[in-house]
Each structure stands twice: as structure tokens, then as C-alpha cells.
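Engineer: Kindly generate the corresponding structure for this input.
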Amino acid sequence: MGGHISKQVEKRKSISTEKKTLVDLKESCGCDFPGADYHPSDRKNWMAGLDLGKLTINKIVWPGTHDSATNKIGIPFISRPFAQCQSLSIYEQLVKGARVLDIRVQEDRRVCHGILKTYSVDVVLDEVEKFLSETKSEIIILEIRTEFGHDDPPDFDKFLIEKLGDHLIHQDDHVFDKTVSEVLPKRVICVWKPRKSAAPKKGGRFRSAGYLKDNWIDTDLPSTKFESNLNHLADQPPVSSRKFFYRVENTVTPQPDNPILCVRPVTDRIHGYARLFIKQCCERNIADRLQIFSTDFIDADFVNACVGITKARIENI
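Structural biologist: Take a look at the predicted model:
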């Protein structure tokens, strides 16, 4: 018992120290970066507010959501706080400005997060369709994967084609160098990551797992995650020479060795440092590697930061 308490005390000290590290870094270097002052007048149509003839797919810093379809997962006030990473619906996230969705499914096509499940993936796709019908120039990256420990939904690729076929941007390595105006009217880049079924083939309507990569760091320590994200990003080639998407997640994750297991208070340790992260990318000369930037509980300022650095890229600021 004494050993357990001692570990808890040390863990709390580590968390406090790491939180202070980020506070001190923010105070010492600030959060100013090219495009930092830009605020899109309409986040629902923020791509349309940029120069679509200059906005190539690889120059976009894509604001994304982590575990996107968890707004109604589990039982309210009981299991939901342990798995909910977004409070907004898929449609509301897209209106807020999110352009990358992270969807996990199980064999019955229901969205899940670990052992907890929520509504059918049809809800996700219907809300994507609603958003697409209300906008004209917004491109979405839709990542759908079979959750660990589950089987793939039967004939899921055929199901996705039935739901999204007219919107899907076919797999093509040249797409990264194309402008949004060249890609339109197609609107959805779909990455399908089955666990047991055959991976999508080149040239088809879907992209395989190799087209959206990340380095997941499973920690609840904010400075550890922050620095690890920077180090892994530094190892990536610049977006101009990459033929895949690379994601950085501005999140930390509850751990079983800490009494705080609810997602929100844990991920809040890093949530407010998205602008600091972009600033550090610029300071360390790795801003040309930043591409997909995801978060829990997406908000307007996170989107503004991603859109601002995107605007600066296409204007060569």
C-alpha cells in the first residue's frame, strides 16, 4: 500500500513538472508564427476562403479530431467520461473546421472506442454527406479503421462505395501536388484500414494504411508527448516530397497508474498548447513537415491556428 501511494505521489510530481515545462516554454518564446493572426471569417468554408488555385493538398495543415465519433459513446456520467474524446457531432466538427476524421468501427458497423460502442457508422457518413451538400470546396480526409480486438465489418468497402462513391478521390500519388481546384468536384480522401480483410489496392477508391501514418505516444505526461511529437515529426520528410499523410496528435491519454482516468481533464494538460507546438515547429525548422494536426475536443482556436499556417504557406510568408 505504501509503495502504491509513493508511486502516486511521484506521478503527480511528474505531471506538475511537465505542465510547468510547457507553461515556461510558452512564456519564453510565445506563440507567434506565420499566419498566427489569421482568423477565417467562416470556418465551415475555410478552404473556400483561401486561394484554391494555389492550395495544394500537401500544403494544407489539416485540423483533425482524435476518436471523432465518440460524442455519444458509453453511458452518460458513467462510462462516457472514460472514452469520450469529442463533445461535438461529426457534422458540428466539420462546421467548426475539422477536415480529418478518425473513425473506429467493429464488425456490426457500429463506431467504438475499445470495448465501448456508440451509433452506427451510417450516422457518421450521413453527417459527412450533409456537410458536403452544404459546401462546395471543402476536402475531407476520412480515416476509417477496424478497432483493435474486433473483426472487420463484412463487405465494408462495398458499403462505403454505396455511401460515398460520388465523392471519393481515387488513390493517386499525384494528388498531393494537385490544388484543391484541380481535385474538385471530388471531395473525400478515404483511408480504409481493415484488420483482416485485404488492404485497398493502388488506383482504387480507397487508400491503405500506408497513406496515413503517425507515431502514437501513449502517455499522460504533456511535455513528454509534446517533445516526442516534435522529435517524430523531425524524422519525417518535408510535405513537398511525401506521398503519404503524417499525423501529429495534440493529445495525452489517461493511464491506469494514475487515479484520473477521465479523458477531458487529462487531455486538457496539452490541449491549450497547439499554437505553441506550431511555433516550435517553426523555431526548429520542421514546419515544412507538419501536415495533419489532430486534437481532442476540437475548438475554434485550434482550427484558426491550422488555417493560419496553411494560408502563410500558400502565400510564402
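
Engineer: rest of the way, CA atoms for contacts and neighbours
Structural biologist: Noted.

Engineer: Break down this protein into its helices, ranges please.
Structural biologist: Per DSSP state H, the chain carries helices over the ranges 2-29, 90-96, 121-134, 156-164, 180-183, 222-234, 263-271, 274-283, 300-314.

Engineer: Next, the structure of the following sequence, for comparison with the previous one:
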Amino acid sequence: MGAHWSKQIQRQKAVIAEKKKLKKLQERFGCEYPGCDYHPPDRKNWMLSLDPERIQINKIVWPGTHNSATDKIGLKMITRPFAQCQTLSIYQQLVRGTRVLDIRVEENGKVCHGILTTYSIDAVIEDVKRFISETKSEIIILEIRTEFGRKDPPPVFERYLREQLGELLIHQDENVFEKTVAEILPRRIICVWKPHELPVSKVQNLFWSSGYLRDNWINTDLPATKFESNMKYLSEQEPVTRRKYFYRVENTVTPQADNPVVCVKTVTNRIHGYGRLFIAQCFSRNCINRLQIFSIDFISEDFVDACVGLTKARIEGKA
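Structural biologist: All right, here's what the predicted structure looks like:
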């Protein structure tokens, strides 16, 4: 028992030390960068505000959400705090400015996070289609994948996606990266479908395969460790103008089973407020031309503004 408590004390000391490290980094270098003072007049239509004819797909800094469809997962006040990564519905996230969705499914077509399940994928599709119907120029990256440790949905699931999203889908095509939003319209959704074992249909290349959305996720609840890991892996990528895939950085940390603090919000708050610091450090460390998808738990308006402001600076040649 004594060894267990000693380990817990050391873990808490490590967390405190890493939180201080990020705070000092922010105090020393600040969070300013080209575009940091920009706030889109309408987050629901921020791509339209920046002019679809000027926004090249590979120059967008895409605000994303991690475990996007977990707003109603589990039982409220019982299991939900251990799996909920967003409090907003998919529609509300899109209205706030989110443009990359991370949807995890299981064999029955329900959204899940680990062992907990929530509503059907139908609810996600309905929210996406509602948002699309209310906007004209917003492009969405919709990642749908089988959750780790779960079985794939049956083969008819892919047909369901085709039937629901068919005319909206931007077909898999590496030339898309160099096109502007205006050149892609009226198609609106890049759907990345990632089953574990099922082969992905190549009919008309409607879905983008897993290799077109990459990341280097590490399982840690230590914020400075995650921050520096994100920076390291990002710096190893090709610049966005030479890349033929999307690369995601997640400004998140993850509860650990051997730590007494296991509520997602409490843990992820250790890094949540350092999104702008990460962007500023990308400039300082000469890898800002590699940043593309930037995602977070419990997405905020400020996080969206940070990404949109950098996008604006890029299309104006300032970043």
C-alpha cells in the first residue's frame, strides 16, 4: 500500500511540474503570431468570410474535435465524466467553427468511446446534413472509424454512408489538396472511413482511406510531455504545400488508469489553454508550415479563432 501511495504522490508531482513548465514557456515567449488578433465575424461561415476562391485546401488550419460525438455518452454524473470529451452536439460544434470531426463507431452503428456507447451514427449524420443545408461554402473533414477494441459495423454500413452523403462527398483525389474551396464546391465533405478489418470500397473513390489522415497520438496525462511530443512529430512532417495527406495534432492529454484523477475534463484542462502557445511555438521552431489539423477536447471559440486567424494569415502570405 505504501509503495502505491508513493507512486501516486510522485505522479502528482510530475503533473504539477509539467503544468509549471508550460506556464513558464507561455510567460517567456507569449502567444502572439500572425493572425492571432483575428476573430471571424461569423464562425458558422468562417470559410465564406475568408473568401472560398482564396482558400487553398492545404493552407487551411482546420479546427477539430477529439472524440466528437461524446456529449451524451454514458450516464450523467456517473460514467459520463470518464468518457465525455465534448459537451456540444455535432451541429453545435460545427456552428462554433469546428471543421474536423472524430467519430468512433462499433458493430451496431452506435458511437462509442472505449466501453461506453451513446447515440446512433444517424444522429451525427443528421447534424452534419443540417449544418450543410444551412451553409454554402464550409468544407468538413468527417472521420468515421471503428473504435479500438470494437468490431467493425457490417458491410452495409458503408452503403448507408454512401446513401446518406453521396452527393456531398468530395472524392478521394490527391489533387484536392492544391484546389481552393471554390473549386471543390458544391461537394462539401471529405469522409475518411477507417474500419479495422473490412475492406473499403473503391467505388468512385467516395471515401478517403486511412493513410490520408495521420497523427502521432501518445497516451499520456502529462501536458508538457504531450506538447513536446506534438511538436516533435509535427516537425518531422513535410510542409503542407508538399504533403498529400492530412496531418492532425491533438491538443489533449488522456486520463491514466494508474492515476487517481480520471475525469476527462479535469485532466485535459492541463493542456487545454495552451493551443495558442503551441501555434506561437510552431513559428519559433520553424515548423508552422507543417501545422494543418489542430484538434481539442471541449472546443472553445478562442481555439477556433486561433486556427482561423492563422488560416487568414496564410492566405494573405503573412505565415
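
Engineer: returning to what we had before: list just the one of the helices of structure 1 that sits closest to residue 59 of structure 1.
Structural biologist: helix 300-314 (6.6 Å; C-alpha to C-alpha).

Engineer: Contacts made by the closest one with the rest, please.
Structural biologist: Residues outside helix 300-314 of structure 1 that contact it (C-alpha atoms under 8 Å, 6 or more residues apart in numbering): 33-40, 43, 46, 50-51, 54-55, 59-63, 96-98, 274-275, 293.

Engineer: again with stretch 143-150 of structure 1
Structural biologist: Residues outside stretch 143-150 of structure 1 that contact it (C-alpha under 8 Å, 6+ apart): 100-107, 112-114, 152-153, 190-195.

Engineer: now stretch 202-220 of structure 2
Structural biologist: By C-alpha under 8 Å, 6+ apart, the surrounding residues in contact with stretch 202-220 of structure 2 are 162, 166, 169-173, 190-194, 200-201, 226, 229-230, 233, 244-250, 253-256.

Engineer: Report the buried members of these.
Structural biologist: Neighbour counting with 16 or more other C-alpha atoms under 10 Å marks 166, 169-172, 190-194, 200, 226, 229-230, 244-250, 253-256 as buried within the contacts of stretch 202-220 of structure 2.

Engineer: Residue 34 of structure 2 versus residue 205 of structure 2, what's the distance?
Structural biologist: Applying C-alpha to C-alpha, to the nearest Å, the value for residue 205 of structure 2 to residue 34 of structure 2 is 37 Å.

Engineer: and what of residue 224 of structure 2?
Structural biologist: Look at residue 224 of structure 2 and residue 34 of structure 2: by C-alpha to C-alpha, they are 24 Å apart.

Engineer: now residue 284 of structure 2
Structural biologist: As for residue 284 of structure 2, its distance to residue 34 of structure 2 is 12 Å (criterion: C-alpha to C-alpha).

Engineer: between those two, who's got more neighbours?
Structural biologist: residue 34 (18 against 12; other C-alpha atoms under 10 Å).

Engineer: The more buried one: what's it in contact with?
Structural biologist: 309-310, 313, 318-319 are the contacts of residue 34 of structure 2 under C-alpha under 8 Å, 6+ apart.

Engineer: Could you save the helices of structure 1 as a markdown table and add columns showing distance to residue 210 of structure 1?
Structural biologist: Converted to a markdown table, the helices of structure 1 look like this (distance: least, C-alpha to C-alpha, whole Å):
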| stretch | distance to residue 210 of structure 1 |
| --- | --- |
| helix 2-29 | 32 |
| helix 90-96 | 25 |
| helix 121-134 | 23 |
| helix 156-164 | 17 |
| helix 180-183 | 21 |
| helix 222-234 | 16 |
| helix 263-271 | 27 |
| helix 274-283 | 24 |
| helix 300-314 | 23 |
